[in-house]
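Student: here is a sequence with its predicted model. Questions after.
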Amino acid sequence: MDKKIIIRVPATSTGIGAGINSIGIAFGLYYTVIVEEEMDHWQVNHALGDDVPRDENNIIVQTILKVDPTIKPHQLTVMSDVPIGRGLGSSTTAIVAGIKIANALGNLDMSLDDEINAGSKIEGHADGVASALLGNITVSYFNGKMATTVKTDIPEVINALVYLVKDDGTHDKAIYKDEVSSVDAVKASSATNVLVASLMNNEWTKATEMMENDAIYTDNIYDIVPELEVIRNQAHQLGIYGTFLNQSQRSVITFGTSSQLNELRNALSDSNLTGIMRLIKVDHTGATVRGE
């Protein structure tokens, strides 16, 4: 390899509205991997904590070798502002980085569809992988073998207020109903259909209303994640819609303009919320590769 390869992958969130394992979005927090010299063994340099392997057991390396087992070991340096275990796709970013690295080092000439398929097979669903690779909001279907994805643009003025739920061990309960009645199934399906149609037709107001459809959540969802009710109610008082619970239940996310979200953040300052709030942009580009 004559020069370094730099991979940058955006954070993602999934489970928008009733779009479980199908609708994802990319955010402007990034996981960056620098591919350096070839070595006798894999070495992954990072400051992500001792729980993250620094050798061939790292998820990046495991992904590279799943895509192409013949790729020789290299030194990799990782820099990331994607929080680990907070519902923003930290593992997805590593998987996508691994696919991009395998494609570059192995000269595989993979298309974006090929990369989405590869990542979907590893993750078991396509939503996060598709959004990380393509940016913006994606809607995906995965049958276990092949993924089909459609990307749509979010208005440039729209950002997100992300509330990172404090990890106190109480947010691991099931948030979806074990059994969904036919009435709730129709509500969820209809809301998701309108959500997707609104996104595709750039009718953002309708889309944000549909994001708040809770037909498949358990009836006690606000008891499990009380922050969702607090943030949603405060947002509604300000005329802001589009607050949803991330599929991992680690983040509560609200869409809006910068001025709206700053107003919401200020209003929530007296709500005794114990987690962290971050105002972040939507990523419109997806994963990038430099230096090939």
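Tutor: Nice, thanks for sending it over. Residues are numbered from 1 along each chain as shown.
Student: contacts and neighbour counts: CA atoms only from here.
Tutor: Will do.
Student: can I take it that residue 117 is in a helix?
Tutor: Yes. Assigned with DSSP: H, G, I helix; E, B strand; the rest coil, residue 117 falls within a helix.
Student: residues contacting it?
Tutor: Residue 117 sits next to 126, 145-147 when contact means C-alpha atoms under 8 Å, 6 or more residues apart in numbering.
Student: so residue 255 sits against residue 161, correct?
Tutor: Yes. The criterion here is C-alpha atoms under 8 Å, and residue 255 meets it with residue 161 at 6.5 Å.
Student: find the residues that touch each one of those two.
Tutor: Common contacts of residue 255 and residue 161, defined by C-alpha under 8 Å, 6+ apart, comprise residue 261.
Student: pull out the buried residues from the contacts of residue 117.
Tutor: Those of those that meet the buried threshold are 126, 146-147, by 16 or more other C-alpha atoms under 10 Å.
Student: give the helix, strand or coil label for residue 113.
Tutor: Assigned with three-state DSSP, residue 113 falls in the helix class.
Student: any chance of the contacts of residue 117 in TSV, with secondary structure and distance to residue 265 too?
Tutor: Shown next, in TSV, are the contacts of residue 117 (DSSP: H, G, I helix; E, B strand; the rest coil; distance: C-alpha to C-alpha, whole Å):
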residue	secondary structure	distance to residue 265
126	coil	32
145	coil	42
146	coil	41
147	strand	37
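Student: take the one below as the second:
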Amino acid sequence: MKNWQIKVPASTANLGPGFDSVGLALDRYLTLTVSSHHLWEVRALSPSLEEFPNDETNFIVRTALETAKSYGAELPPCLVEVKSNIPLTRGLGSSAAAIVAGIELADAAGDIGISKRKKLELAAKYEGHADNVGASLYGGLVIACETDDGIELLNIEDLPISVVTVTPKEELKTEKAREVLPEEISFSKAVKAGAVSNVLIAALLKQDWEVAGRMMKGDLYHHPFRKQLLPHYEKVEQIAENNGAFGVALSGAGPTIACFVEEEKASWLYYKLHQALPDMLVQNLNIDDKGVTISTIAQNTAL
């Protein structure tokens, strides 16, 4: 059996009005080193991962085993060494990265040959939608929707922007963030919200950052309801807008806030946010245009 390294990027989703349909891959990673073993064992190489099971009940391994089973494949037991610098349960796609990692683990260890399109469908089924998992799989900016014929996804690379994220110590459960959303909105409001989302994507493609920022602020799908759960939102938004950010949005369901900025202005924005918010995790992140990568490693170099 070969040894592999599987590297999955973090992601931010929605970008304001692109609710459950827009994702952006970021350069923080969940990394697996996989080697042959006499039983399933997961070794956490990052303190944040030590709370999770270290056997086949681990979420990543369960995802791999279920994926393999759906193809009629049986996976040999593996030693899976896992490290991550993606903050957990903070709206930066940690669960989506774990899902993608599990599917890639199944494909590699079982020598199944799953197509990228099928990996997307599987991951979206596990996650519920394709924005975060699509970004982790394909990299760059992804826009996705699910139709009666399946998932449609397009990805765009080489956007010349950075994302400075602000993450509080307190987590915000996705369930709680979902609870504050209305069960339905009127037809006229839905049309307006969809138009805002459309213009956001057009502005990003044309690199009209000013318009993109206005569309982020003009979201009608979730910001009006979720911002009340985050007492730090307005402070972060004000500091960001005063120091070069063209747009600010919740990262996924929060509590992380993503501040979008042209690359040459990112260092200053990071400095000002870090200075003003010393009790929060501030990160200056780049876009990952590769998506998930898997490489074979020599057996004697496995960790």
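Tutor: Now that the structure is in, tell me what you want to look at. These figures come from a predicted structure and were not determined experimentally.
Student: can you calculate the TM-score here?
Tutor: Here the TM-score for the pair of chains, by TM-score structural alignment, normalised by the length of structure 1, is 0.89; 289 aligned residues with a C-alpha RMSD of 2.5 Å.
Student: quick check: next helix or strand after the longest helix seen in structure 1?
Tutor: Ranked by residue count, the top helix of structure 1 under DSSP state H comes out as helix 182-200. For helix 182-200 of structure 1, the following helix or strand on the C-terminal side (DSSP states H and E) is helix 204-211.
Student: and the angle for that following helix with helix 182-200?
Tutor: 150 degrees (axes from the mean of the first three to the mean of the last three C-alpha atoms, to 10 degrees).
Student: list the buried ones in the helix or strand following helix 204-211 of structure 1?
Tutor: Sequence-wise, the next helix or strand downstream of helix 204-211 of structure 1 (DSSP H and E) is helix 221-224. For helix 221-224 of structure 1, a neighbour-count test (16+ other C-alpha under 10 Å) marks 221, 224 as buried.
Student: quick one, helices of structure 2?
Tutor: Under DSSP H, structure 2 gives helices at 59-70, 94-110, 116-127, 131-138, 174-179, 187-206, 209-217, 223-226, 233-242, 266-276.
Student: so which of the ones you listed is nearest residue 290 of structure 2?
Tutor: Ranking those by proximity to residue 290 of structure 2 (C-alpha to C-alpha) places helix 131-138 first, at 6.5 Å.
Student: mind giving me the packing neighbours of the closest one?
Tutor: Under the contact criterion of 3 or more C-alpha pairs under 8 Å, 6 or more residues apart in numbering; DSSP states H and E, helix 131-138 of structure 2 touches strand 3-13, strand 22-36, helix 94-110, helix 116-127, strand 141-147.
Student: deepest-packed of the ones you listed, please.
Tutor: The highest average neighbour count among those, using mean count of other C-alpha atoms under 10 Å, belongs to strand 3-13 at a mean of 28.
Student: compared with structure 1, how much does that one deviate?
Tutor: Compared with structure 1 after fitting, strand 3-13 of structure 2 has a mean deviation of 0.7 Å; criterion: mean C-alpha distance after the TM-score superposition for structure 1.
Student: so what's the residue in structure 2 that residue 78 of structure 1 lines up against closest to, chain neighbours aside?
Tutor: Using TM-score structural alignment, the equivalent of residue 78 of structure 1 in structure 2 is residue 82. Nearest residue to residue 82 of structure 2 in three dimensions, chain neighbours excluded: residue 32, at 4.7 Å (C-alpha to C-alpha, 6 or more residues apart in numbering).
Student: would you confirm that that neighbour contacts residue 7?
Tutor: Yes. Contact criterion C-alpha under 8 Å: residue 32 of structure 2 and residue 7 qualify, at 6.5 Å.
Student: quickly note the distance from residue 124 of structure 2 to residue 293 of structure 2.
Tutor: Counting by C-alpha to C-alpha, to the nearest Å, the separation of residue 124 of structure 2 from residue 293 of structure 2 is 18 Å.
Student: for residue 286 of structure 2, same thing?
Tutor: According to C-alpha to C-alpha, residue 286 of structure 2 stands 17 Å off from residue 293 of structure 2.
Student: ok, now residue 2 of structure 2?
Tutor: From residue 2 of structure 2 to residue 293 of structure 2 the distance is 16 Å (C-alpha to C-alpha).
Student: who has more neighbours, these two?
Tutor: The neighbour comparison of residue 2 of structure 2 against residue 293 (other C-alpha atoms under 10 Å) goes to residue 293, with 16 against 12.
Student: how close does residue 134 of structure 1 get to residue 211 of structure 1?
Tutor: Using C-alpha to C-alpha, residue 134 of structure 1 is found at 21 Å from residue 211 of structure 1.
Student: meant to ask about residue 6 of structure 1
Tutor: Distance, residue 6 of structure 1 to residue 211 of structure 1, by C-alpha to C-alpha: 35 Å.
Student: also residue 248 of structure 1?
Tutor: Using C-alpha to C-alpha, residue 248 of structure 1 is found at 16 Å from residue 211 of structure 1.
Student: who has more neighbours out of those two?
Tutor: Neighbours per residue (other C-alpha under 10 Å) separate residue 248 of structure 1 from residue 211, with residue 211 holding more: 25 against 19.
Student: mind checking what the more buried one lines up with in structure 2?
Tutor: Under the alignment (TM-score structural alignment), residue 211 of structure 1 pairs with residue 216 in structure 2.
Student: quick one: contacts for its match?
Tutor: 15-17, 200, 247-249.
Student: same question for residue 204 of structure 2.
Tutor: 159, 212.
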